[in-house]
Structure formats: C-alpha cells, structure tokens
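Student: got a sequence here, can you model it:
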Amino acid sequence: MNPDRVYPILLLLGSNLFMTFAWYGHLKYKSAPLTLAIIVSWGIAFFEYCLMVPANRMGSAVYSAPQLKGMQEVITLLVFAGFSAWYLGEPLKWNHWAGFGLIVAAAWLIFLD
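Tutor: Take a look at the predicted model:
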C-alpha cells in the first residue's frame, strides 16, 4: 500500500484519539470544575492539532478536501464508539450504529468518481 495514502489516515486516527479525550474525557469527572475541564481539554486539543494539520497537508497531495473530511468523520465515529464503550462505559445501541452507518455511507459516496 502506498505510504502517501496511509500516513494521513494514521495521523487522522491519532488526532482523533486526542480530540475524543479532549471533547468527552471530562465527562468521567463531572465533579471537576468546568474551568479546569476547559483548560485540560484545550491542552489535549493542542496535540490533536499537531497531528491533524500534517494529516491534512500530506493527505491533500493524494485526497481531495471532501475525501479527507469524509475519512475524518468515519475515523471519528470508530474512535468514539470504542471510547464510549471502553472509557465512558456507555456502549452504543442499535440506533447509534444505524445512524453511524448512514454517515459511513455518506463518506463512501464522497469517494465515488
């Protein structure tokens, strides 16, 4: 497989791991002050950007911007599904999977010629 096509996907995966923790990780610590949650989330998001920006820069050489965004959405859903079940203890229900499936179908359409 062509590394120019794979590296952006791996960077998007890494960036989504950071961003999922930044956006949702604080939900496990609802007693923490909101200001602290915002500051910690912002700090985690910095590392997300350190991966996202190169992913999009490198990826734009082989993918269109809509294709990069479509991949981003699918990766986000996969990362979130695992995070929700593993970290938050909230496994997804059938209707969540059905909704995510529709988003995956939409992303697939973006790759059609």
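Student: from here on, contacts and neighbour counts on C-alpha atoms
Tutor: Fine.
Student: residue 36: neighbour count?
Tutor: By other C-alpha atoms under 10 Å, 11 other residues sit near residue 36.
Student: so which helix or strand takes in it?
Tutor: Using DSSP states H and E, residue 36 falls within helix 34-59.
Student: who are the packing partners of that helix?
Tutor: In this structure, helix 34-59 packs against helix 3-24, with contacts taken as 3 or more C-alpha pairs under 8 Å, 6 or more residues apart in numbering; DSSP states H and E.
Student: how far off centre is the helix it packs on?
Tutor: On the basis of C-alpha atoms, centre = their mean, to the nearest Å, helix 3-24 sits 6 Å off its chain's mean C-alpha point.
Student: contacts for it, please.
Tutor: Outside helix 3-24, the residues that touch it by C-alpha atoms under 8 Å, 6 or more residues apart in numbering are 40-42, 44-45, 47-52, 54-56, 58-59, 62-63, 71-72, 75-76, 79-80, 83.
Student: show me which of those are buried.
Tutor: Neighbour counting by 16 or more other C-alpha atoms under 10 Å classes 41, 44-45, 47-49, 51-52, 55-56, 58-59, 63, 71-72, 75-76, 79-80, 83 among the contacts of helix 3-24 as buried.
Student: to compare against the first, here's another:
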Amino acid sequence: MAQYLYPVLLLLGSNIFMTFAWYGHLKFKSAPLMTVILISWGIAFFEYCLQVPGNRLGSAVYSAPQLKGMQEVITLVVFAVFSAFYLDQPLKWNHYAAFALIVVAALLMFKE
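Tutor: Below you'll find the model as predicted:
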C-alpha cells in the first residue's frame, strides 16, 4: 500500500513548493523581479527534491501518463487552496467546472 501512497505524498509536497515558487511572489509585487526570480528558483530546488523521487518511486506502480494525470489533479487541488487562502482569490464556478473537466481527463489515464 505504501508503494502507491508515497509517490502521491511526495508529489503533493512538491506541488506545494512549486505553487509557492510560481505564484507566491504575486503578494510581493513591489519586490524587484530578479529577486523574486532567484527566490522562486531556490524554492523550486526543494520541489525537485520531492518531485524526482516521487516520480521515480511512482514509476514502479504507475505508468508515466498516470503519474502526469495524478500530478495535474494534485496541482489543481493545491492551487485552489493556495489561490483562496494565500492570494485571497477564491475560485469561481467556471474555474471549478474547468478543473472538473481536467480531473475527468486525468481519471481516464487510469482506465485499462
């Protein structure tokens, strides 16, 4: 069971780091661009420290397309929480509808 769960947890952690790397600077628009680029790059290092082993371990039990589909769903969930609570920009009905379609697409990756 752990072989199925550990990759998901590692990918969840990596997505949290990457979401902060990509979007966290939006709260600091007065910071110099080069500064936020370097900080984002530093945060992304920790994302890779989780993402690479997550995909490596996950490839033992999931196919590459399944890992990618899983990653997209995890990304959407992390981003929805991040957008609402960190950026104070809650999602609207059309965002949820679009995300639901992506989730359906990702679930198709798991059909035999």
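Student: can you pull the TM-score for these?
Tutor: Comparison of the two superposed chains (TM-score structural alignment, normalised by the length of the second structure) gives a TM-score of 1.00, and 112 aligned residues with a C-alpha RMSD of 0.2 Å.
Student: about what we covered before: could you check the angle helix 3-24 makes with the helix holding residue 36 of the first structure?
Tutor: Calculated by axes from the mean of the first three to the mean of the last three C-alpha atoms, to 10 degrees, helix 34-59 of the first structure forms an angle of 170 degrees with helix 3-24.
Student: give the aligned range of the following helix or strand past helix 34-59 of the first structure in the second structure.
Tutor: Next along the chain after helix 34-59 of the first structure, taking DSSP H and E as the criterion, comes helix 65-86. The aligned range for helix 65-86 of the first structure in the second structure is 64-85, by TM-score structural alignment.
Student: average gap between that stretch and the first structure?
Tutor: Once superposed with the first structure, the aligned residues differ from stretch 64-85 of the second structure by a mean of 0.2 Å; criterion: mean C-alpha distance after the TM-score superposition for the first structure.
Student: same question, stretch 5-16 of the second structure
Tutor: Mean for stretch 5-16 of the second structure is 0.2 Å (mean C-alpha distance after the TM-score superposition for the first structure).
Student: so who does residue 38 of the second structure touch?
Tutor: Listed by C-alpha under 8 Å, 6+ apart, residue 38 of the second structure has no contact partners.
Student: now swap in the one 10 residues further on and tell me
Tutor: Contact partners of residue 48 of the second structure, counting by C-alpha under 8 Å, 6+ apart, are residue 14.
Student: for the one 10 residues further on, same thing?
Tutor: Applying C-alpha under 8 Å, 6+ apart to residue 58 of the second structure gives the contacts 3, 4, 6, 7, 8, 67.
Student: go with 6 Å
Tutor: residue 7 (C-alpha atoms under 6 Å, 6 or more residues apart in numbering).
Student: now do it against residue 71 of the second structure, distance only.
Tutor: Distance, residue 58 of the second structure to residue 71 of the second structure, by C-alpha to C-alpha, to the nearest Å: 11 Å.
Student: for burial, what's the neighbour tally of residue 53 of the first structure?
Tutor: Residue 53 of the first structure has 15 neighbouring residues, counting by other C-alpha under 10 Å.
Student: oops, could you answer that again for residue 74 of the first structure instead?
Tutor: Other residues close to residue 74 of the first structure by other C-alpha under 10 Å number 20.
Student: repeat for the one 4 residues further on
Tutor: Here the count is done by other C-alpha under 10 Å, and residue 78 of the first structure has 14 residues near it.
Student: with the one 10 residues further on instead?
Tutor: As a burial measure, the neighbour count of residue 88 of the first structure was computed by other C-alpha under 10 Å and equals 14.
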